[in-house]
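J.: what shape does this take:
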Amino acid sequence: MNRPEREAAARRIMERVPPPVPPDLYADVVRRGSRLLRRRRAARRLMWLLLCAGAVAFLVWAMAARPWVEPPSQTTPPYSGW
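T.: Take a look at the predicted model:
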């Protein structure tokens, strides 16, 4: 099928009358769409909750472990008794 034949076939398809839509389809689409939005909203809230919980856990660990403080040197024992 060459280009003019494809274009003619596409025009024939687009010029057809669209099939009738069932009347109860709108209610089903609205119901499914609102359910999808609720699921996305719940997933987004869960992800934010996990992110905040991770940040709090990291802050608690950082305050307890203090990874930015250099550990004391253990190579030389303390010398006392001068």
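
J.: CA only for contacts and neighbour counts going forward, please
T.: Fine.

J.: burial count for V60?
T.: 12 (other Cα atoms under 10 Å).

J.: now A9
T.: So A9, with other Cα under 10 Å, has 13 neighbours.

J.: now swap in L59 and tell me
T.: Going by other Cα under 10 Å, the residues that sit close to L59 add up to 13.

J.: I'd like the structure of this one too, to check against the first:
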Amino acid sequence: MNRREREAAVRRLMEQAAKPVPPELYDEVVRRGTRVLRRRRLARWLLWLVLCAAVVAFTVWAARTQPWVEPPSRTTPPLTGW
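T.: Modelled structure (predicted):
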């Protein structure tokens, strides 16, 4: 099928009358679309909740362990009683 034949086939398809959409299909599409939007909103909310919980957990861990502080040296004994 060359380009002219494809264009002619597309023109024939475009010139045909559109088939009517069943009226009950609209209600089904709206119901499914609403459900999809609700699930996406719930998933987004849960992801934000998990992200906030992770930030809080990291902040608490960092405040308790203080990873930025250098640990004390353990190679020499303490000098006491001089």
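
J.: what TM-score do the two superposed chains give?
T.: Between these two chains, after superposing, the TM-score reads 0.95 (TM-score structural alignment, normalised by the length of structure 1); 82 aligned residues with a Cα RMSD of 0.8 Å.

J.: and L51 of structure 2, how many neighbours?
T.: Neighbour number of L51 of structure 2 under other Cα under 10 Å is 12.

J.: what about it, helix or strand, and which?
T.: Here L51 of structure 2 sits within helix 23-65, counting by DSSP states H and E.

J.: for that helix, give me the average deviation versus structure 1.
T.: Its aligned residues in structure 1 lie a mean 0.6 Å from helix 23-65 of structure 2 after superposition (mean Cα distance after the TM-score superposition for structure 1).

J.: helix, strand or coil for Q74 of structure 1?
T.: Classification of Q74 of structure 1 by DSSP: H, G, I helix; E, B strand; the rest coil places it in coil.

J.: and E7 of structure 1, how close does it get to P18 of structure 1?
T.: Counting by Cα to Cα, to the nearest Å, the separation of E7 of structure 1 from P18 of structure 1 is 19 Å.

J.: check A43 of structure 1 too.
T.: A43 of structure 1 is 37 Å from P18 of structure 1, by Cα to Cα.

J.: with V29 of structure 1 instead?
T.: When V29 of structure 1 is compared with P18 of structure 1 (using Cα to Cα), they lie 19 Å apart.

J.: more neighbours: which of the two?
T.: V29 (11 against 8).

J.: which residue lines up with the more buried one in structure 2?
T.: Using TM-score structural alignment, the partner of V29 of structure 1 in structure 2 is V29.
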